[in-house]
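> below is the structure, and that's it, no one-letter string:
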């Protein structure tokens, strides 16, 4: 078929062109004119001029034919999408696995409907997933194509698996030639029976496009690990806040990505999203089980960290994964804004008690373990009145034996935990039995003696564990129950956890594209049944419950494993209806033949020798190579050091590209596209500024790289050394985002012989060489920015190196659509604007040096001039 068939009428002119070319003699060949004597004896009989050679004539006719046919738009069509002649039954998978290619799936379905309309055939539609009302799939009877198109346009992927058994039942008695748009997966054991009942005449599928993230895990180092159960291996996982801001991202390695986030930042993440087409399988909602807290530890006296004997030795190891710990006195812990304070046999004075009561009322959790110091003089900071002294069980001087734990009550935060019969308590503090309040006993011994007391105070909780935090008074600290109980208590900082059998109503539901919507149904789950629940219209994925009792039901672990289906003869969606045009190839062939014709004509006329013809042909075929160094020499270009980490290199490239465009748009400098460099391999001498992102755990630079960087700095280059955050406890908002960053910088720069550095201040020309900036933020702010001291700068007063841990490229980076890729902390877009301004100053500083340094002395000069 042809897109412009009328152009083919030009073929009618080919016979006329044949005779025209046949009658037209070839151009005269140039020869040296011989002497007149050679003309003697020449015959005067008139001869017919030589005609064009037949092969050349055919070549030119072929060129003309190719041009005409190519301009007519020839197209190669695939086999027809509509077999048969009767009604068409369109079966479309619209479960969660179809969200990744839903646009292509719907377009293919609409093309099938359009073809049916042209053939004047009716259409019936069967969607294989149940709808939100849990209605089983059914065939929507034969309808006009226009009505079918409207139905398909309104159809969306559902956030649960398809119902193959229900769809197979719906196919009984259905008529029409079946066109099946498959999602490429089996979805359980019923796939074979479904395909037998379906008996498709044609299958359209892009294969397995489903993406599925498994439930996240908190690692011992505090990182959040995300496993990719299916698809999307080239993508990245984004950590998003409730407003959609991206706080961090990570690439997948061996199907797993690790997000290193400080606790405060991780607690602000509400969902993890896989880059690429939006889908419910590529979205993970986070509840309080994925969040942690800042846990402060303090002890009364002695070496609290002594192995096996210290009062905090077992506590530190039992703190839940994902929580950060710090030690200190009451004032230091409150100043650090911890969520939980665990006090091991620590008595408090009246001032400390007052401060701790305020901490609890504001939402904090105080967990107090007993011991000799608190047993002798109990204070008023307890859920109930405690008696002085302690109770001893077992031993040579007592008749009683150590007591084991009783089962936990349903109202206790420990409900659902198995009572470890191996736990025995030999010594404890006693609560006054005459003044016990209802509901304050959270754990007790088999004889009914309270072991753990707890009470809500304001927005927080006060907990007293009436035995020691180590193994001195009981073996609780040696049991597996100890970290489980401590985890429940630490979780109170996020609010009271849900009861195991309490119904949790659906608060927000995920749609098929991974977006949150207000729940419209009456679905509910319990904490006990949620781990084994499969998503369905009765239990859609989303958030159940409210407040601290909110739990997330995601797709990962709650749908059947993704297994590719055998679909013989399947055609891709984009190949089902789109014709393959080959007119451009015909036109290209005509151009090549025209070039050959030109060369032959020049040869026949003697204007080109054979050797020259070969040279011309080779010049047309061979092009010049591309060299980054040539671009840098001919224009102004920024560079950045390639780290070998694909994610970091992409972020750096995006950030440097945006900075180059920003500088070109707002200053007279016109920068080319930035270039990734490998020092020691590439020539780096032509770049005015090179950005070097140093990663924790990366390999140290080679000797050649060190030599190249040293030479670069010595000859006027500006090397900007930055990291994607800092160590835990480092200065600035990036603390904890890049553990090991300080050691990595020290290791990688050891061979550079860096000059003595000093903090960058607003007095430096870098702070006002274009914009006047009072701070130097990137994605993070607050870490010191270091610059060479005055003695180590060049003749123009320019530092050869600038060093920080503010992740400047993270704030500069934009995607192809111009959207920011990462969110600056803590001030978001306002901080990004300041980072852009500082980046502009960096480039101007690298290009112009200190020509604006006199601005620093301008106020003093004006004052001197105005003086009488």
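Everything's here; your move. A quick note: this is a predicted structure, and the numbers were derived from the prediction, not measured.
> from now on I want contacts and neighbour counts done on CA atoms only, so please keep to that.
Fine.
> would you list every one of the helices in the stretch 1-150 of the chain?
For the stretch 1-150 of the chain, the helices defined by DSSP state H, counting those that start in this stretch cover 14-23, 54-71, 102-118, 145-154.
> scratch that, the stretch 501-650 of the chain is what I was asking about
583-604, 610-621, 628-634, 646-666.
> need these in JSON lines (columns: distance to residue 116 and mean neighbour count).
Below are those laid out as JSON lines (distance: least, CA to CA, whole Å; neighbours: other CA atoms under 10 Å):
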{"stretch": "helix 583-604", "distance to residue 116": "28", "mean neighbour count": "16"}
{"stretch": "helix 610-621", "distance to residue 116": "48", "mean neighbour count": "11"}
{"stretch": "helix 628-634", "distance to residue 116": "54", "mean neighbour count": "15"}
{"stretch": "helix 646-666", "distance to residue 116": "46", "mean neighbour count": "19"}
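> and the comparison structure, right after this:
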């Protein structure tokens, strides 16, 4: 490349053609060629005659200048000019390209590939061998193979970021053992983070030759989860302006969408990295539906935290005896101990049994209660999957009908057992070790925990199978029985320190949390939770861009490897062991990398601006001026004196000024309208109400997506239209929501709108009041009447069943939006339109109805948010989604009707035309 100041030329040899410009000047200067002087006596007879159409002997200087400039612009254009090109050092030895391919490289992966491809292409042109190291941990062990640079392009284009941190070989010297002779030039496309083995590789590469590092051009942001009593998300970012965190999950209709938005608090900054926490403080009903958290605006696996049991929060109902909770005895109440143990990890609801059942809890704890009036409702709740935990007490021990008490896991003896009383012979009992395969597996009972009294169970063959915890003398402490989909658990002691000191220990808190965690859990899942799982199977995995994919071809992951985080054999995703689910997330708290001894380039530095297009456009403009100038010369008959030449030059100068893009004479056209004409974009009218305008945009965006998925029409992004300022001639469809506050368009705007309607355009007026009775159709709202009065709207009528709009793409009987059951109005059919023999439909109107009016709020039915999920609810359950589907079908029919006219209606004439042709052929001429 030849560089002259800020200008570079990729093909400098073409510039040698500039030497021919003086020759061209001489050739073009003669018009026509100079005449030969011949002596002829008869010429004397012509003396005194005036030539009224003289020819110019020479081409005007300004016309020659235009032609020379046009040719020079063409020569410069084809020489590959680049403004401020990036000049890289070109060595003669081998080249190595190192690409960090972790999740942090995903946001600008395409530009990274382009940068590496450009370097390989330059190396191939110079005949230099090259090697490519994709730092994703999936490369085969051994030395890198140096080969022809162009042979590496296919592997580069097929590479993609992964959902774990970059991994480099441990021994850089061994990996570079096959390096050819010569100085090694390295291009390192870094993600900006510090990784294992990176310092060793940098030191090795700088010792072998120059290292150029292309730094991350996108702010580094990662999301991590710290589990605990109140789970906390931590947003680690290389900038000090953290965005919001979106909580995504299914809504009540089962559609994935944004459920909540968490704003990180101001965090601490250290070494250029800011860590901002965000507590997951959400209602349990909402929190338990969340499937993932994601940093707003980020599209990589490190910005995603998949939700599992660590973020779920159970709702626990506490039921006690309010008469025994006097103000002075609050600290002695059994509910006080339960409230203190469960409050940090669960949402606690207190009250009577009926009130607690109405709150739809996951677990209910009943303290020393017998003969409960709502026992039938409680039994039904347990049968449907609820967890009932009961604690013993003096009232249960004194109940004469304790043997017949319902919702008890084992039969009990009346009176209880006093182990450490004044009249007893024994000492208080400690706890026996917990079973290795039970819910309490892994917990250790402190030696100081002792039980002084308990309710005794009646001996039975199945008592051992129902015992979850026991005392040192093998008498039951906690028993359980399954009831339908739920379970009933009984602590044979009180929940306060009256019968034991168990509630004073941390073991009591852990036991309750373990039990509450089994709420709404199947027996098989509980078995998986209660023991160490040897292997985990991937159920769903994320790619480097944070997109979900089904897990295919992955081997089971040992439990010991799960603690290491994501890796080549265990991508970020959801892993299952029987019924248990655990999330493996890609995000980590990172440190920024430093590059001693390397030349660091910013990814924002562009390789230079290509001037070829601008020079070609300038050459074309100069050639147009040459045509205009030649026409002026021919019209002037060649009489070019100094004054005339100056006038012509001034005229051409004015023409050049008129061709300038920033000239006041040039018409300003909204570039969005040009794009709309090129991409068949759908348009909507701005009403001045931001909420309505945003709904219109989201609605047309949703309809455009459906059109791209289901038809050959591929609309671009929707276009916002201001009738007072925008030209409508390049549009075909206009959605106009009606509001009470929008101002009427100007007279000039009505002229544009009427021209739009007469030239084949359509306006869909949506009064959005289909949920109200008696509004819409010809009795349209006053706002619509005021806005539409100056428009050339033909007579309207409700859409008949055989209108072409019912069959342009889908067969429809109704045209619902967010609302349904309201009439939709279009141009009335001709008075003589009748059904003809052999025709299934009437021929209604020859063209497209310029206006469709209704009040079903179609934009709200079509609208999707930035994640592609429906923005507005419709109906309930399947019926609502079916209505949304029919709204989309109406939208597809409408756009097809606008773009194709009545071709579907014309198709019904084909049988009659074929019959007529057949009859004419039989009759002959």
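That came through fine. No experiment lies behind these values; they were computed from the predicted model shown.
> hang on, the earlier thing: just so I know, which of the helices of the stretch 501-650 of the first structure lies nearest residue 282 of the first structure?
helix 646-666 (18.7 Å; CA to CA).
> is residue 179 of the second structure in contact with residue 94, as I believe?
Yes. Between residue 179 of the second structure and residue 94 a contact is recorded at 7.4 Å, counting by CA atoms under 8 Å.
> overlap in contacts of these two?
Common neighbours of residue 179 of the second structure and residue 94, using CA atoms under 8 Å, 6 or more residues apart in numbering, are residue 146.
> picking that back up, quick check: which of the helices of the stretch 1-150 of the first structure is buried the most?
Among these, helix 102-118 has the highest mean neighbour count (mean count of other CA atoms under 10 Å), at a mean of 20.
> how close does that helix sit to the second structure?
Average distance, helix 102-118 of the first structure versus aligned residues of the second structure after superposition (mean CA distance after the TM-score superposition for the first structure): 3.5 Å.
> dump the helices of the stretch 501-650 of the first structure into JSON lines; add distance to residue 186 of the first structure as well.
As requested, these are exported to JSON lines (distance: least, CA to CA, whole Å):
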{"stretch": "helix 583-604", "distance to residue 186 of the first structure": "40"}
{"stretch": "helix 610-621", "distance to residue 186 of the first structure": "50"}
{"stretch": "helix 628-634", "distance to residue 186 of the first structure": "49"}
{"stretch": "helix 646-666", "distance to residue 186 of the first structure": "33"}
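> go through the ones you listed and name the closest to residue 389 of the first structure.
helix 646-666 (60.0 Å).
> now for the closest one, which elements pack on it?
strand 639-641, helix 808-812, helix 828-848 (3 or more CA pairs under 8 Å, 6 or more residues apart in numbering; DSSP states H and E).
> which of the ones you listed sits most buried?
Buried most deeply of those, by mean count of other CA under 10 Å, is helix 808-812, with a mean of 29.
> so which elements touch that one?
helix 646-666, helix 828-848.
> how about those helices in a markdown table, adding distance to residue 420 of the first structure?
Shown next, in a markdown table, are those (distance: least, CA to CA, whole Å):
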| stretch | distance to residue 420 of the first structure |
| --- | --- |
| helix 646-666 | 47 |
| helix 828-848 | 48 |
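> so which of those gets nearest residue 536 of the first structure?
From these, taking CA to CA, the stretch that ends up closest is helix 646-666, at 35.7 Å.
> hey, where'd the helices end up in the stretch 201-350 of the first structure?
Assigned by DSSP H, counting those that start in this stretch, the stretch 201-350 of the first structure shows helices spanning 263-266, 313-318, 330-335, 350-361.
> quick one: closest of the ones you listed to residue 425 of the first structure.
helix 313-318 (16.1 Å).
> related to what we said a few turns ago, how about the helices of the stretch 501-650 of the first structure, which one is nearest residue 494 of the first structure?
helix 646-666 (33.0 Å).
> next helix or strand past the closest one?
strand 675-677 (DSSP states H and E).
> from the chain's centre, how far out does that following strand sit?
With CA atoms, centre = their mean, to the nearest Å as the basis, strand 675-677 of the first structure stands 23 Å off its chain's centre.
> likewise for stretch 227-238 of the first structure?
9 Å.
> what comes up buried for that stretch?
Neighbour-count burial for stretch 227-238 of the first structure flags 227, 228, 229, 230, 231, 232, 233, 236, 237, 238 (criterion: 16 or more other CA atoms under 10 Å).
> just to revisit the earlier point, need the helices of the stretch 201-350 of the first structure in JSON lines (columns: distance to residue 545 of the first structure and mean neighbour count).
Below are those laid out as JSON lines (distance: least, CA to CA, whole Å; neighbours: other CA under 10 Å):
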{"stretch": "helix 263-266", "distance to residue 545 of the first structure": "21", "mean neighbour count": "20"}
{"stretch": "helix 313-318", "distance to residue 545 of the first structure": "28", "mean neighbour count": "18"}
{"stretch": "helix 330-335", "distance to residue 545 of the first structure": "31", "mean neighbour count": "15"}
{"stretch": "helix 350-361", "distance to residue 545 of the first structure": "24", "mean neighbour count": "16"}
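> CSV for these, including distance to residue 64 of the first structure?
Shown next, in CSV, are the helices of the stretch 201-350 of the first structure (distance: least, CA to CA, whole Å):
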stretch, distance to residue 64 of the first structure
helix 263-266, 68
helix 313-318, 84
helix 330-335, 86
helix 350-361, 89
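> quick one: which of those helices is nearest residue 401 of the first structure?
Judging the helices of the stretch 201-350 of the first structure by CA to CA, what sits closest to residue 401 of the first structure is helix 313-318, at 24.5 Å.
> that older thread, of the helices of the stretch 501-650 of the first structure, which is nearest residue 776 of the first structure?
Taking CA to CA, helix 646-666 is the member of the helices of the stretch 501-650 of the first structure nearest to residue 776 of the first structure, at 15.1 Å.
> residues touching the closest one, excluding its own?
Helix 646-666 of the first structure is contacted from outside by 250-251, 638, 640, 642-643, 669-676, 693, 809-815, 836, 839-840, 843, using CA under 8 Å, 6+ apart.
> picking that back up, identify, from the buried residues of stretch 227-238 of the first structure, the entry nearest to residue 776 of the first structure.
When those are compared for distance to residue 776 of the first structure (CA to CA), residue 238 wins out at 25.7 Å.
> can you tell me the closest non-neighbouring residue to that closest one?
In space, and not counting its chain neighbours, residue 238 of the first structure is closest to residue 249: 4.4 Å by CA to CA, 6 or more residues apart in numbering.
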